[in-house]
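Colleague: Here you go, sequence then predicted model.
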Amino acid sequence: MLPTEFIQQLQHFIPADRLYLDPVDCYAYAYDNSKKYFPPDCVIFPLTTDEVAQVILLCNKFKIPITPRGRGTGTAGGSLAEQGGTALSLERMIQIIAVDAANRVLVAQPGVLNEAVQVASKPHGFFWPPDPSSAAFSSIGGNLAAGAGGPHAVKYGTTRDHVLGLIAVTGQGNVIKTGCYTTKGVVGYDLTRLLVGSEGTLAVITEATLKLTPLPAAKGGLVAHYRDIDSCAQAITTIMREPQGPSALEFLDSGSLDLIRSRNPTMLQHDTGAMLMIEVDGTEHEITAATDKLLAACQNDGLLTAAPVQNTTELWKARKALSPLLRDIAPKKINEDIVVPVDKIPQLLAGLTTLCERYQIPNVNFGHAGNGNIHVNLLVDPDKPGESERAYECLDQIFDLVIDLNGTLSGEHGIGSEKRPYITKELDDVTLTLMKQIKLTFDPNNILNPGKLFP
């Protein structure tokens, strides 16, 4: 229950149409794609940096928790109001402030959708490389908060690599400007890269200066079908040794392929046990040369067929539909986005098979093989006695395997609340203590997305 005085003061600068107090209205902001529910006591829709600052200052005064959120597409529980208080929805901050082609820059508010950034950039011959599967629905504020990636990160990098500067409001209510407008700039600490991926625990981003990249002149595609997962994993390692590598390299295991076949029976050959979707981009000459080299790299004893594809549109649609399809058949699935060095992918996939067989948990694996980012999906039926417990025991062992392979627990989804219990597997006590001190420097009253990240 929020103090009456807090609500009264809030209403002085946030109009009624941008303030939800009715629990029924607030319930739509109680969940994200983790499918867990924590209703906030109110939802606030700011339009400007100044309004965000006023909200944070007022919440500090009354020690009210604030949970920033974009469109709620995250899977790690990062936008859940676990401690109640206020949900600060940035979905109405949707201005694209500038598209500056001469400087390859786009400036936007956090509520702008990823897809809208691409649409605004394309007529100028540019794009913004982060391309999560949720691009049509996720906001750039959410992409920045989680450090989103996507299929093309193998060539172009993740969100951190494509942000020049930010305007943000700290947990104390102070407006800060980080980074610069130019592609070179080394004045002071790199607070921009600190805030990107901080999941709204340090500051609320209210404006982002994004670095645009020229659209490639052309794109080409390859599809390689393998008899089994082992030969496919070996091919990934060989492909990534090629200096002129792919712009995207997606891996799909037999479970993923069965899902695609269930909706598109004629799309895939029946004996494929694992598959690679490979994209190359550049000039026509570069694509021809890269395609020849990558076709050669695909060759091994387990290869069934490998060939260029003129139009990969339908395949990419099927790939991007995998996560929603899994939600349909396994609403309680455990979805992780682990990463290992590319040359350790064969060991990772073998280990996943062993662990899931040991704990009797069905699983489906797919993902961005070019940078070792595999989406592991444990398909859990909570109505089966003991299955949830076995699944989480299996997950604990999977994370141990990832760390043993010199990997990381999250490549693009973030920690949020879902991976919070496991973060000490990767970070030691000294490092965690330093991170907590940084948190309190930005947010001394610990009101900004409290409880996230840290165990």
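Modeller: Thanks, I have the structure now. Please read these numbers as outputs of a predicted model, since none were measured by experiment.
Colleague: When you work out contacts or count neighbours from here on, use the C-alpha atoms and nothing else.
Modeller: Will do.
Colleague: Within the helices and strands, which one has D50?
Modeller: helix 49-62 (DSSP states H and E).
Colleague: Compute the distance from the centre of that helix to the centre of its chain.
Modeller: Distance of helix 49-62 from its chain centroid, counting by Cα atoms, centre = their mean, to the nearest Å, is 28 Å.
Colleague: can you check stretch 373-393 too?
Modeller: Mean-position distance between stretch 373-393 and its chain equals 21 Å (Cα atoms, centre = their mean).
Colleague: what's the span of it from first residue to last?
Modeller: This stretch, stretch 373-393, spans 22 Å end to end (Cα to Cα, to the nearest Å).
Colleague: And the contacts of that stretch?
Modeller: Stretch 373-393 is contacted from outside by 330, 332-340, 359-368, 411, using Cα atoms under 8 Å, 6 or more residues apart in numbering.
Colleague: put this beside the first:
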Amino acid sequence: MNNMLPAELATELSVLLGAEGWRTDDGALEANAQDNSWRHQRPAAVALPTSREQVQALVRACRRHRIALVARGAGTGTTGAAVPLEGSIVLSFARMDRILSIRPGDRCAVVEPGVLNGDLQHALSAHGLFWAPDPSSADICSIGGNLACNAGGPRAVKYGTSRDNVLGLVAVTGSGDIIQCGGAYTKDATGYDLTHLLVGSEGTLALIVEATLKLAALPVAQAGLRVLYRDADAAAQAVSRVMGQPVVPTRLEFMDARSLQLLRLNGADVADAGAMLLIEADGDHDTLPYLLQALATAAEGDGMLALDVAMEGAAREKLWAARKALSPALRSVAPGKINEDVVVPVSRIPELVAGVQALAREHDLTIVTFGHAGNGNLHVNILYHPDDADENARAHAALPKIFALTLALEGTLSGEHGIGLAKRDFMAQAFTPETLAAMRAIKAALDPDGILNPGKVLPTAACPRPAAAVTAGSTIDGNHRARP
């Protein structure tokens, strides 16, 4: 396939962006060829704009030439959403990385999409504030990427995901128009909610060039509980009890027996048990003990083996260090990993855990389950050896059954990783044809020529684009240019 851009377009964008903003060298192409899904495809070029006006001009130029644009933050995503298509241009927001303003009186910050989550948190801490989303890659992931996939993290159980913590956006649509929605206010009953529509759309509807983020005050005090259980079912039942009482934990993490075994093999001080919950609360020094007691009371019950309290300091940090060490520890089991972040209603977590354990036995696989139980969001990790053809086949045969189980339990495909390429073809199972048609109609309205991250999120098989988009000459071919 041809990976060359039209000479006229290349010249136009080179002049627009300058030598630092228009890259076609091997180093730049390779650096932007994959995300953390390990899918790989080199783009035709990498564009690094520094302003919304440059983004707008870039989109308009690509629209005229029917060239696909794939937006990219820091490349920490796991679903292939930022992996370019052959013949496409990667639009990297690495140079749009300014914190434009921090407004403590309005509890908001205005940022460009390339700002790193960790850098923002550091800047906000001086004001006694923080932005709630805390994915595992928080230090190195970008705000634009967080918004693109609606990232969450352990704190989401109390403070919500990215979508819950954005107040307004400025974005460039696939038509090359700049739109503005929302602002520095927390109540808004004016028109359609485009802000929350764009968050989680993975760069398929518009390119976010500025975001107004909702901030929260740093807690005065925090404390955690480590609770061990006889088995996963007992822990899952405890999750339902914890979430069914009035006190909302700041974090509520679940780890199954295999998770605990891995932690011990990697030197963590974790006792042998069937499952573990890490529960955290925050508040002030006067109220925190009462909050913690309420959570501890709910955590107690049939199957509980032990409960330890960790107040602020080294003991609490040790708890969360164990949790953060879990994902890297999976590499010691097998080089292949299918990591899905499915979600079910909290009351159905026991059924999800039991179903996953049954699938592990059925397919003779190691499946490690842990995650953000307070939101019903569990990370189901299927571990396998890719060079073992039989095990490889069993792993990939188990995957659709994981999704089928999740949907049967009234759940959804992703809680924070997004859809991208990895789960795109399962969307037809998660939504009715009518619902998918509504999504395609929105895509066609905001990106009429289909140039923004084509082939991601929405399934393509037996799912033709809307007639209006086809007649506009927008069907993307193998070279990712539109065919008239």
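Modeller: Right, received. Where do you want to start? Because the structure is a prediction, the values reported are computed rather than measured.
Colleague: and the contacts of stretch 373-393 of structure 1, which of them are in helices?
Modeller: Judged by DSSP state H, helices contain the following of these: Y359.
Colleague: so how far does the helix holding D50 of structure 1 sit from its counterpart in structure 2?
Modeller: On superposition with structure 2, the mean distance recorded for helix 49-62 of structure 1 (mean Cα distance after the TM-score superposition for structure 1) is 0.6 Å.
Colleague: Give me the mean distance between the very next helix or strand once past that helix and structure 2.
Modeller: Sequence-wise, the next helix or strand downstream of helix 49-62 of structure 1 (DSSP H and E) is strand 66-69. Superposing on structure 2 and averaging over aligned pairs (mean Cα distance after the TM-score superposition for structure 1), strand 66-69 of structure 1 comes out at 0.4 Å.
Colleague: Which residue ranges of the stretch 351-455 of structure 1 form strands?
Modeller: Applying DSSP state E, counting those that start in this stretch to the stretch 351-455 of structure 1 gives strands spanning 363-368, 373-378.
Colleague: ditto for the stretch 1-150 of structure 2
Modeller: Under DSSP E, counting those that start in this stretch, the stretch 1-150 of structure 2 gives strands at 22-23, 45-47, 69-72, 89-92, 99-103, 108-111, 129-130.
Colleague: In structure 1, which residues correspond to the longest one?
Modeller: So that's strand 99-103 of structure 2. Under TM-score structural alignment, the counterpart of strand 99-103 of structure 2 in structure 1 spans residues 96-100.
Colleague: buried set for the matching stretch?
Modeller: By neighbour count on 16 or more other Cα atoms under 10 Å, the buried set for stretch 96-100 of structure 1 is 96, 99.
Colleague: what's the average distance of that stretch to structure 2?
Modeller: Stretch 96-100 of structure 1 sits 0.4 Å off on average (mean Cα distance after the TM-score superposition for structure 1).
Colleague: Distance from the chain centre to that stretch, please.
Modeller: Relative to the chain's own centre, stretch 96-100 of structure 1 is displaced by 24 Å; criterion: Cα atoms, centre = their mean.
Colleague: Make TSV out of the strands of the stretch 351-455 of structure 1 and add distance to N33 of structure 1 and mean neighbour count.
Modeller: Output for the strands of the stretch 351-455 of structure 1, formatted as TSV (distance: least, Cα to Cα, whole Å; neighbours: other Cα atoms under 10 Å):
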stretch	distance to N33 of structure 1	mean neighbour count
strand 363-368	18	22
strand 373-378	14	24
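Colleague: Tell me which of those approaches L348 of structure 1 most closely.
Modeller: Comparison of those against L348 of structure 1 by Cα to Cα identifies strand 373-378 as nearest, at 9.2 Å.
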